[in-house]
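*Asks:* Need a 3D model of the following:
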Amino acid sequence: MTMLPLRLNPGQDLRAALQEVLPQHGVQAAYVLQGIGSLSVAQLRFAGAAGLTELCGDLEILSLAGSLSPDGAHLHMAVADAQGRVTGGHVAAGCVVRTTAELLLMLLPEYRFSREKDAATGYAELAIRKL
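*Replies:* A predicted model of the protein is given here:
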């Protein structure tokens, strides 16, 4: 297990940057333990919704967590707008860093994460394998 602090810069796509971490570090499994910072655009999918909701403006990342696998990322985030209203959901592509995003990841070189269809849920769920 290795801790990896990251800082993302203005204009970076949050999800895309996180999906680049595994190949850059030669691992197949990681968790995003926490994230804070700001966004100018957040693309979120709410529970049970088929489509995305786009939030624009000065947004603060209050919390970001999830798992990373070679098959993709499963990330949840809560953001607050300039009036303090909090919205949260599943993180999609297109979340644009406004000033910074400060993240802490835990790399797990002894594991491989994948997404496999789960008969009970019907969704591609996390499968954990020890290498």
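
*Asks:* C-alpha from now on. contacts and neighbour counts both.
*Replies:* Will do.

*Asks:* So what touches whichever strand or helix holds E125?
*Replies:* Here E125 sits within strand 124-130, counting by DSSP states H and E. With contacts defined as C-alpha atoms under 8 Å, 6 or more residues apart in numbering, strand 124-130 is touched by E110, Y111, R112, F113, S114, R115, E116, K117, D118.

*Asks:* Return the residues in contact with the residue positioned nearest the centre of the chain.
*Replies:* What sits nearest the mean C-alpha location of the chain, by C-alpha atoms, centre = their mean, is L75, with 3.5 Å. Taking C-alpha under 8 Å, 6+ apart, we find L75 in contact with L64, A65, G66, S67, H90, V91.

*Asks:* Ignoring the adjacent residues along the chain, who's closest to the third one?
*Replies:* It refers to G66. L75 (4.2 Å; C-alpha to C-alpha, 6 or more residues apart in numbering).

*Asks:* Here is a second sequence; please produce its structure as well for comparison:
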Amino acid sequence: MIATDWPATATRFLALRLPPGADLRGAIESAFAAEPEAAGFLAAAVGSLELARLRPAGRDDAIEVAGPLEIVALSGTVSADGPHLHLAVSDSAGTMTGGHLLTGARIRTTAELVLALAAGQRFHRPHDPATGYNELAFD
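*Replies:* Predicted coordinates:
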């Protein structure tokens, strides 16, 4: 296990409300890039999508899930190397689909997000030969 910690007082919260048509992942990346902190995570997320673009577990290709969809869960970390975000959505029948959030997931009515920004920390994603992926590291 690799771990880091920081005092709760070093965490700042940024609330976002995204309008219809906005790209969910792109908006998170842009909001983070505009802030001085180098480490962040999603503290809360609710809203709806007209389309979700996901990469399910064990796959290299994207799937598209047509809406209307409710955001059931959105979690992950954000760094200057990019985000690692997982999204779960449900359709009008309550069927859930989830995976890695990709660019192109469009907001339907709104998305309300709270991004936590950690002062004094730096998240980055070097290549991990054990997994073959760029994995989270801390400074």
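
*Asks:* about what we covered before: now the strand holding E125 of the first structure, how far from the centre of its chain.
*Replies:* On the basis of C-alpha atoms, centre = their mean, to the nearest Å, strand 124-130 of the first structure is displaced by 17 Å from the centre of the chain it belongs to.

*Asks:* Show me which residues of it are buried.
*Replies:* L126 (16 or more other C-alpha atoms under 10 Å).

*Asks:* do the same with stretch 17-37 of the second structure
*Replies:* Counting neighbours by 16+ other C-alpha under 10 Å, the buried set in stretch 17-37 of the second structure is L18, G21, A22, D23, L24, R25, G26, I28, E29, F32, E37.

*Asks:* if we can go back for a sec, what residue of the second structure matches up with the residue nearest to G66 of the first structure?
*Replies:* Aligning on TM-score structural alignment places L75 of the first structure opposite L85 in the second structure.

*Asks:* any idea where the strands of the second structure begin and end?
*Replies:* 11-18, 40-55, 63-79, 82-90, 96-101, 106-118, 123-124, 127-128, 133-134, 137-138 (DSSP state E).

*Asks:* compared with the first structure, how much does the second one deviate?
*Replies:* To tie it back to what came earlier, the one meant is strand 40-55 of the second structure. Mean deviation of strand 40-55 of the second structure relative to the first structure after superposition (mean C-alpha distance after the TM-score superposition for the first structure): 0.6 Å.

*Asks:* Please list all residues in contact with the closest residue to P70 of the first structure other than its chain neighbours.
*Replies:* Leaving aside its chain neighbours, P70 of the first structure sits nearest to Q28 (6.0 Å; criterion: C-alpha to C-alpha, 6+ apart). By C-alpha under 8 Å, 6+ apart, Q28 of the first structure lies in contact with L22, L68, S69, P70, L108, P109, Y111, R112, F113.

*Asks:* Burial check on A88 of the second structure, number of neighbours?
*Replies:* A88 of the second structure is flanked by 19 other residues according to other C-alpha atoms under 10 Å.

*Asks:* And R25 of the second structure, how far from S79 of the second structure?
*Replies:* The gap separating R25 of the second structure from S79 of the second structure is 13 Å, by C-alpha to C-alpha, to the nearest Å.

*Asks:* now I107 of the second structure
*Replies:* I107 of the second structure sits at a distance of 23 Å from S79 of the second structure (criterion: C-alpha to C-alpha).
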